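1. Turn this into a structure:
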Amino acid sequence: MDEIQVRGTSVPAIGLGTWQLTGQSCRETVEAALEMGYRHVDTAQAYGNERQVGLGIEAAAVDRGDVFLTTKLDGSNRDARSVRRSTRESLNRLGTDYLDLLLIHWPNTPWMASLSETLGAMNDLVEEGLVRHIGVSNFSPSLLDEARDISSVPILTDQVQYHPYWDQRKLLDYCRIHDVLLTAYSPLARGGVLDDPALVQIGNRYGKSPAQVALRWLLQQDGVAAIPKASSRDHLEANLAVFDFELTDAEVERIRDPSKLRTGVEFARSQLPF
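-> All right, here's what the predicted structure looks like:
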């Protein structure tokens, strides 16, 4: 498993996203993924599956210390008291005494606590040893800049939607300058990459699927990790098998410049609540 070095920390380049995984299926998927070689698991309070994620980690023959575990604060848990309370509840559900990474799931809205209050409480959790690193999710470059100015603890990552139809070059440039990891969720555009003609053609050259080409495209970019969701063993294994080939510069640019029609379709798809 390749790892990315950021602020002296090693983060596995490929992680398991668990959005929409629930119940026994979630537990079994996490267990299977870890036994295949995954060492990066991502969940959130809003997913409602932290307990099952924790059971999957416990069931796998892998030391907890070898797993990079992330969860995210729900929108209702942004004031200082709620940050501290809900994080302890997350730890209890996950069956662990620390988190590798705690994120603000979405930017605070005006009726929530201030970003300063939320980050201050997260900083306190780092001081207490309950959280090792903090970060944000779905923050624009300007909001990420604000968070970095506020927090005394470095912001390790900004987790955002990133795939060939969602341009994040501005954010990625910012992250590279300031040593912040960009973590790509929905890296397969909710399945939108699977029939992309360019990805199919490029994949045929390497004996890889369009999904594997899309993941390779992300991971070849400095400072980018990806957390694709998968539940079947075949997909879990396929997502790991992306480190044995390398795209040419021309292929990288071709993937970066998809058709405007497909980009529009995938943007519309991304706005749907399902």
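2. contacts, neighbours, all on C-alpha from now
-> Will do.
3. Quick check: most distant residue from the centroid of this structure.
-> Note on the chain: the largest C-alpha distance from the chain mean falls to residue 205, namely 28.4 Å (C-alpha atoms, centre = their mean).
4. Mind listing residues that contact the helix or strand where it lies?
-> Take DSSP states H and E as the rule and residue 205 turns out to sit in helix 197-206. Contact partners of helix 197-206, identified using C-alpha atoms under 8 Å, 6 or more residues apart in numbering, comprise 193, 194, 209, 210, 211, 212, 213, 214, 245, 251, 254, 255.
5. taking the residues you listed one by one, which sit in helices?
-> Counting by DSSP state H, the members of the contacts of helix 197-206 that fall within helices are 210, 211, 212, 213, 214, 251, 254, 255.
6. Check the gap between the first one and residue 239 for me.
-> Spelled out, that is residue 210. 11 Å (C-alpha to C-alpha, to the nearest Å).
7. Next secondary structure after the one helix or strand residue 70 maps to?
-> In the assignment (DSSP H and E), residue 70 maps to strand 68-73. Per DSSP H and E, the first helix or strand lying C-terminal to strand 68-73 is helix 80-94.
8. Buried ones in that following helix, by neighbour count?
-> 80, 82, 83, 84, 86, 87, 88, 90, 91, 93, 94 (16 or more other C-alpha atoms under 10 Å).
9. which among those gets closest to residue 230?
-> Nearest to residue 230 among those: residue 94, at 19.7 Å, using C-alpha to C-alpha.
10. For the buried residues of helix 80-94, could you give me TSV that also reports distance to residue 167?
-> Converted to TSV, the buried residues of helix 80-94 look like this (distance: C-alpha to C-alpha, whole Å):
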residue	distance to residue 167
80	34
82	34
83	32
84	35
86	33
87	32
88	36
90	32
91	34
93	35
94	34
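11. from these, which two are the most distant?
-> 80 and 94 (21.1 Å).
12. what about the residue nearest to residue 138 when sequence neighbours are not counted, which SS state?
-> In space, and not counting its chain neighbours, residue 138 is closest to residue 160: 4.9 Å by C-alpha to C-alpha, 6 or more residues apart in numbering. Three-state call for residue 160 (DSSP: H, G, I helix; E, B strand; the rest coil): strand.
13. Sequence B follows; please return its structure for comparison with A:
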Amino acid sequence: MQNPILPRFGLGTFRLTGQAVIDSTTKALDLGYRAIDTAQIYGNEAEIGQAIAASSVPRRELFLTTKIWTENLGGERLIASLKESLQKLRSEQVELTLIHWPSPGGAVPLAESLEALMEARRLGLTQQIGVSNFTTALLREAIAAVGAENIATNQIELHPYLQNRAVAEFAQGQGIAVTSYMTLGYGKVLSDPVLVRIAVTHGATPAQVALAWAMQLGYAVIPSSTKRENLASNLRAQELTLTAEEMAQIATLDRAERLVDPQGLAPAWD
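-> So this is what the prediction gives:
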């Protein structure tokens, strides 16, 4: 069976727990979202599974992504932890499983984790595998271990203030899709005069402009919200096309402003 194509638009669930994530997932599914991104460390897989089970959307129409936490990157532990995630998500498999962060200090060899993911795929626990928060150097190591054709995506912080071009261009050049998280920069970019001006021109919102910008560069996006109106508005970013001049204007906003840089987890960034 052919692997499903990585959706270019999905629902992010970082920092959403309990009833908040149930409500967000329920509203998103109702609005037409069909891709949902979660992670073991988010502590919300069970609630997402509950929301999916309660919805009228058939499971076969959904694309679920989860991410393996650093404590579970060892070979045997990785597969066991993924099985736990599947139980919480009430699914026999997920469409995509990522290494959430590279093993701190290289405690678990990257090849070991990737081989475990490959085994999880062979076992039918996941349809595709990938990585997150990987630098160009780490991507090279991953490619050497399992081949670029086996890495579906690299999910990285990427927004107008952190455009991460070196990593993104390297990944795309290897045929590895880029997934942008934090595309709205924790909301920081929404008041940027350039995005505001472009939004006014199109009768759009700055959030739609930022999301459309990322998608036009070929990146997948996974914005999150708990408000139905924002979820619906974000979804309409797929209908927005920016001009070459507008894309060039946003390109000038890059200031290498990294918002996610956890001590002890973060690699040596490009």
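14. Please state their TM-score.
-> Here the TM-score for the pair of chains, by TM-score structural alignment, normalised by the length of the second structure, is 0.92; 261 aligned residues with a C-alpha RMSD of 1.7 Å.
15. before we move on, the earlier item: highest neighbour count among the ones in helices among the contacts of helix 197-206 of the first structure?
-> residue 213 (31 neighbours; other C-alpha atoms under 10 Å).
16. ok, the aligned partner of it in the second structure to residue 6 of the second structure distance?
-> Aligned counterpart of residue 213 of the first structure in the second structure: residue 209 (TM-score structural alignment). Separation of residue 209 of the second structure from residue 6 of the second structure (C-alpha to C-alpha) stands at 21 Å.
17. next one: residue 64 of the second structure
-> Residue 64 of the second structure is 10 Å from residue 6 of the second structure, by C-alpha to C-alpha.
18. same thing with residue 170 of the second structure?
-> 18 Å.
19. the more surrounded of these two?
-> When neighbours are counted by other C-alpha under 10 Å, residue 170 of the second structure and residue 6 differ, and residue 6 comes out ahead with 19 against 16.
20. Give the helix, strand or coil label for that one.
-> coil.
21. Would you mind finding the match for it in the first structure?
-> Going residue by residue (TM-score structural alignment), residue 6 of the second structure aligns to residue 11.
22. contacting residues for that match?
-> Listed by C-alpha under 8 Å, 6+ apart, the contact set of residue 11 of the first structure reads 3, 4, 5, 40, 68.
23. one more time with 10 Å
-> 2, 3, 4, 5, 39, 40, 67, 68, 100, 181, 225 (C-alpha atoms under 10 Å, 6 or more residues apart in numbering).
24. if we can go back for a sec, report the mean deviation for the helix holding residue 205 of the first structure after fitting onto the second structure.
-> Overlaying the second structure shows helix 197-206 of the first structure at a mean distance of 0.5 Å from the equivalent residues (mean C-alpha distance after the TM-score superposition for the first structure).
25. what's the closest non-adjacent residue to residue 43 of the first structure?
-> residue 71 (4.8 Å).
26. So what's the residue count around the one you found?
-> Number of residues near residue 71 of the first structure (other C-alpha under 10 Å) recorded here: 25.
27. Quick one: map it onto the second structure.
-> Using TM-score structural alignment, the equivalent of residue 71 of the first structure in the second structure is residue 66.
28. Residue 100 of the second structure versus that match, what's the distance?
-> Using C-alpha to C-alpha, residue 66 of the second structure is found at 9 Å from residue 100 of the second structure.
29. if I look at these two, which residues touch both of them?
-> Residues within reach of residue 66 of the second structure and of residue 100 at once, by C-alpha under 10 Å, 6+ apart, are 39, 40, 41.
30. so the last one makes contact with residue 69?
-> Yes - Residue 41 of the second structure is in contact with residue 69 according to C-alpha atoms under 10 Å; the separation is 6.1 Å.
31. quick one, which of the two is more surrounded?
-> Set residue 41 of the second structure next to residue 69 and count neighbours by other C-alpha under 10 Å: residue 69 wins out with 20 against 16.
32. for the first structure, what spans make up the strands?
-> Using DSSP state E, the strands of the first structure run over 3-6, 9-12, 16-17, 40-42, 68-73, 101-104, 134-137, 155-161, 181-185, 224-226.
33. Compare those strands and give me the one nearest residue 60 of the first structure.
-> strand 40-42 (12.6 Å).
34. quick revisit: let's have the contacts of helix 197-206 of the first structure in JSON lines, adding distance to residue 156 of the first structure.
-> Output for the contacts of helix 197-206 of the first structure, formatted as JSON lines (distance: C-alpha to C-alpha, whole Å):
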{"residue": "193", "distance to residue 156 of the first structure": "28"}
{"residue": "194", "distance to residue 156 of the first structure": "31"}
{"residue": "209", "distance to residue 156 of the first structure": "31"}
{"residue": "210", "distance to residue 156 of the first structure": "30"}
{"residue": "211", "distance to residue 156 of the first structure": "27"}
{"residue": "212", "distance to residue 156 of the first structure": "26"}
{"residue": "213", "distance to residue 156 of the first structure": "26"}
{"residue": "214", "distance to residue 156 of the first structure": "24"}
{"residue": "245", "distance to residue 156 of the first structure": "28"}
{"residue": "251", "distance to residue 156 of the first structure": "30"}
{"residue": "254", "distance to residue 156 of the first structure": "30"}
{"residue": "255", "distance to residue 156 of the first structure": "27"}
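35. before we move on, back to that, so what's the residue nearest to residue 43 of the first structure up against?
-> Residue 71 of the first structure neighbours (C-alpha under 10 Å, 6+ apart): 41-47, 50, 87, 90-91, 94, 99-105, 134.
36. who touches the match of residue 213 of the first structure in this structure?
-> Residue 209 of the second structure touches 184, 190, 194-200, 202, 215, 234, 237-238, 240-242, 246-247, 250, counting by C-alpha under 10 Å, 6+ apart.
37. Kindly report the same for residue 57 of the second structure.
-> 29, 30, 32, 34.
38. Redo the residues you listed as JSON lines? Include distance to residue 16 of the second structure and neighbour count.
-> As requested, those are exported to JSON lines (distance: C-alpha to C-alpha, whole Å; neighbours: other C-alpha atoms under 10 Å):
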{"residue": "29", "distance to residue 16 of the second structure": "16", "neighbour count": "20"}
{"residue": "30", "distance to residue 16 of the second structure": "18", "neighbour count": "15"}
{"residue": "32", "distance to residue 16 of the second structure": "19", "neighbour count": "13"}
{"residue": "34", "distance to residue 16 of the second structure": "18", "neighbour count": "20"}
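39. Nothing else from me, thank you.
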